[in-house]
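Engineer: model this:
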Amino acid sequence: MPLFLRSLPLAGLLAAGLAAPMAYAANDSGTAADGLSTAIFAGGCFWCMEPPYDRQPGVTSTTSGYIGGELENPGYDDVSRGGTGHAEAVKITYDPDAIDYAELLDIFWRNVDPFAEDRQFCDSGPQYRSAIFYQDERQRELAEASLAEMQERFDQPIATELSSAGAFWDAEDYHQNYYEKNPLRYKFYRFRCGRDDRLEEIWGDEAGGPTFD
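Structural biologist: Presented below is the predicted three-dimensional model:
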């Protein structure tokens, strides 16, 4: 979230929603309870990465959080200042019988600027980098193949990071499903950040990604 939004009157929201981040230890198989699987992607502001997945059949939940750094139990203030190594990210819990990891990758690419290094749209710094955090060998292979496809498609070098997932720390409650809790502020932020214009410039009609049946 850029600094201009931090000046908005969010004090009441913050006071109501501040909670200690929860740690999610990504395992070696990317599996969750009840036969579900998980995927972790970073695409700049995590507010904007939840909606494209929440509308997908087969996705059961999305969780905003922090990953990729060494500081334990990081909070938004820690990560947004930079220097912790974390990226804002979203953890997707999904039914692999209904939607495949490769399809989640297709959605990821079409919601990021893959050429931007250590930034996304109006948000600057490595905490806003685009990244795929794979959790097992299958995810790694699919992510590498997907990256190669993007590199073949575009003339510009792809800046998106591929990394093995470590601990994922849930963001504070007020960040979860922000676009539903605060739709006007979310739309204002997204518009001011130029996210949709840039996605359309890169992806055309593919911007935002498909919704799979």
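Engineer: going forward, measure contacts between C-alpha atoms and count neighbours the same way
Structural biologist: Fine.
Engineer: Identify each buried residue in the longest helix along the chain, please.
Structural biologist: When the chain is parsed with DSSP state H, its longest helix is helix 137-153. Residues of helix 137-153 classed as buried: 139-140, 143, 146-147, 150 (neighbour count, 16 or more other C-alpha atoms under 10 Å).
Engineer: Tell me which two of these sit farthest apart.
Structural biologist: Gln139 and Met150 (16.3 Å; C-alpha to C-alpha).
Engineer: my read is Asp196 is in a strand, agree?
Structural biologist: No - under DSSP: H, G, I helix; E, B strand; the rest coil, Asp196 sits outside any strand and is assigned helix.
Engineer: where do the strands sit along the protein?
Structural biologist: Here the chain has its strands, by DSSP state E, at 23-25, 37-43, 59-67, 87-94, 119-120, 123-124, 130-134, 161-164, 167-170.
Engineer: Which one of the ones you listed lies nearest to Cys193?
Structural biologist: Of those, nearest to Cys193 by C-alpha to C-alpha is strand 123-124, at 7.7 Å.
Engineer: who does that closest one touch, helix- and strand-wise?
Structural biologist: Using 3 or more C-alpha pairs under 8 Å, 6 or more residues apart in numbering; DSSP states H and E, no helix or strand is in contact with strand 123-124.
Engineer: and of the strands of the chain, who's closest to Leu5?
Structural biologist: Taking C-alpha to C-alpha, strand 123-124 is the member of the strands of the chain nearest to Leu5, at 11.3 Å.
Engineer: Please provide the structure for the following sequence as well, for comparison with the first:
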Amino acid sequence: MIVPSSWLEADALWCALWALADDYAVEWGVERPERDVTASPLDGFNPEANIEAVWFVTEMLVKYVQASVPDVFSRVQGAIRAVQYVSAMQTALARYPSDDAPQKAHFVRCRACKQMTLRRRPPLEYQDPIVVECTNEECGELWDPRLVDFDLKILRTSIVEAAAERARAVKERVRAESRARIKAAKAVVRAAEKAADALAEEASTNEERRNA
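Structural biologist: Below is the predicted model of the structure:
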């Protein structure tokens, strides 16, 4: 099953909140927060859990932390974890609004109509699939997101290869220009040497004539 990135973010946030609560319990020597098989401190929510179970275990953890807020903030480690969690939560809320909105699939063409009209449609209900749909009214095809991701991968590969080819061409041109400059410089040196030899020979000949 393809898991939306927002669900993975929810796993990470729950694990961070659990770490905050667990640190508090250990440091203050109080009872640790309750949890069940719905969530793991390492992996987050169980993929098989339904939305009601996720809501319940999250609500238990939130209530535990809310009741302990003054003590959590009174220790350095707890305050640091709390600030980190709030920052991560604010980022997640900005990145993932309460309702996932359809997003344009950039840079990829529809395989049917060849237009840049693909849009990712988020799941409308729990465990609904993510679908990529073509918004071209004359097309309207639906695609598996993995096909779109594959096309994106091919596009990225072609861009990287083209950039590498351009870099090789530039490097070869620079080398050719450098070789041409060296060749021209050598030609100038040889011409100067020939001119110097000719002048020396002429001077020698003139000297011999004067001595004769």
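Engineer: And the TM-score, once the two are fitted together?
Structural biologist: After superposition, the two chains reach a TM-score (TM-score structural alignment, normalised by the length of the second structure) of 0.26; 83 aligned residues with a C-alpha RMSD of 4.9 Å.
Engineer: that older thread, can you tell me which of the strands of the first structure is nearest to Gly17 of the first structure?
Structural biologist: Among the strands of the first structure, if distance is taken as C-alpha to C-alpha, the winner is strand 167-170, at 12.9 Å.
Engineer: Give the buried residues for the closest one.
Structural biologist: By 16+ other C-alpha under 10 Å, the buried positions in strand 167-170 of the first structure come out as 167-170.
Engineer: closest to Phe188 of the first structure among these?
Structural biologist: Asp170 (24.4 Å).
Engineer: From Ala25 of the first structure, how far out is that closest one?
Structural biologist: Going from Asp170 of the first structure to Ala25 of the first structure by C-alpha to C-alpha, to the nearest Å gives 10 Å.
Engineer: Then Tyr178 of the first structure?
Structural biologist: Counting by C-alpha to C-alpha, the gap from Tyr178 of the first structure to Ala25 of the first structure is 23 Å.
Engineer: With neighbour numbers in mind, choose between the two.
Structural biologist: Counted by other C-alpha atoms under 10 Å, Tyr178 of the first structure and Ala25 do not tie: Tyr178 has more neighbours, with 18 against 11.
Engineer: That one reaches Lys187, doesn't it?
Structural biologist: No - counting by C-alpha atoms under 8 Å, Tyr178 of the first structure sits too far from Lys187 to count as a contact (10.4 Å).
Engineer: Now do the helices in the second structure.
Structural biologist: Taking DSSP H, the helices of the second structure run over residues 5-28, 51-67, 69-74, 76-95, 145-211.
Engineer: roughly how far apart are the residue nearest the centre of the second structure and Ala162 of the second structure?
Structural biologist: Central residue of the second structure (C-alpha atoms, centre = their mean): Arg156, 12.5 Å from the mean position. Taking C-alpha to C-alpha as the measure, Arg156 of the second structure falls 10 Å from Ala162 of the second structure.
Engineer: burial of Trp55 of the second structure, as a residue count?
Structural biologist: Neighbour number of Trp55 of the second structure under other C-alpha under 10 Å is 11.
Engineer: what residues are up against it?
Structural biologist: With contact set as C-alpha atoms under 8 Å, 6 or more residues apart in numbering, Trp55 of the second structure has no partners.
Engineer: measure it to Val86 of the second structure for me?
Structural biologist: For Trp55 of the second structure relative to Val86 of the second structure (C-alpha to C-alpha), the value is 19 Å.
Engineer: coming back round to it: for the longest helix of the first structure, which helices and strands make contact with it?
Structural biologist: Applying 3+ C-alpha pairs under 8 Å, 6+ apart, one finds that helix 137-153 of the first structure contacts helix 101-109, strand 130-134, strand 161-164.
Engineer: ok, back up a step: I'd like the strands of the first structure as CSV, with distance to Gly17 of the first structure appended.
Structural biologist: As requested, the strands of the first structure are exported to CSV (distance: least, C-alpha to C-alpha, whole Å):
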stretch, distance to Gly17 of the first structure
strand 23-25, 17
strand 37-43, 22
strand 59-67, 14
strand 87-94, 18
strand 119-120, 26
strand 123-124, 23
strand 130-134, 26
strand 161-164, 30
strand 167-170, 13
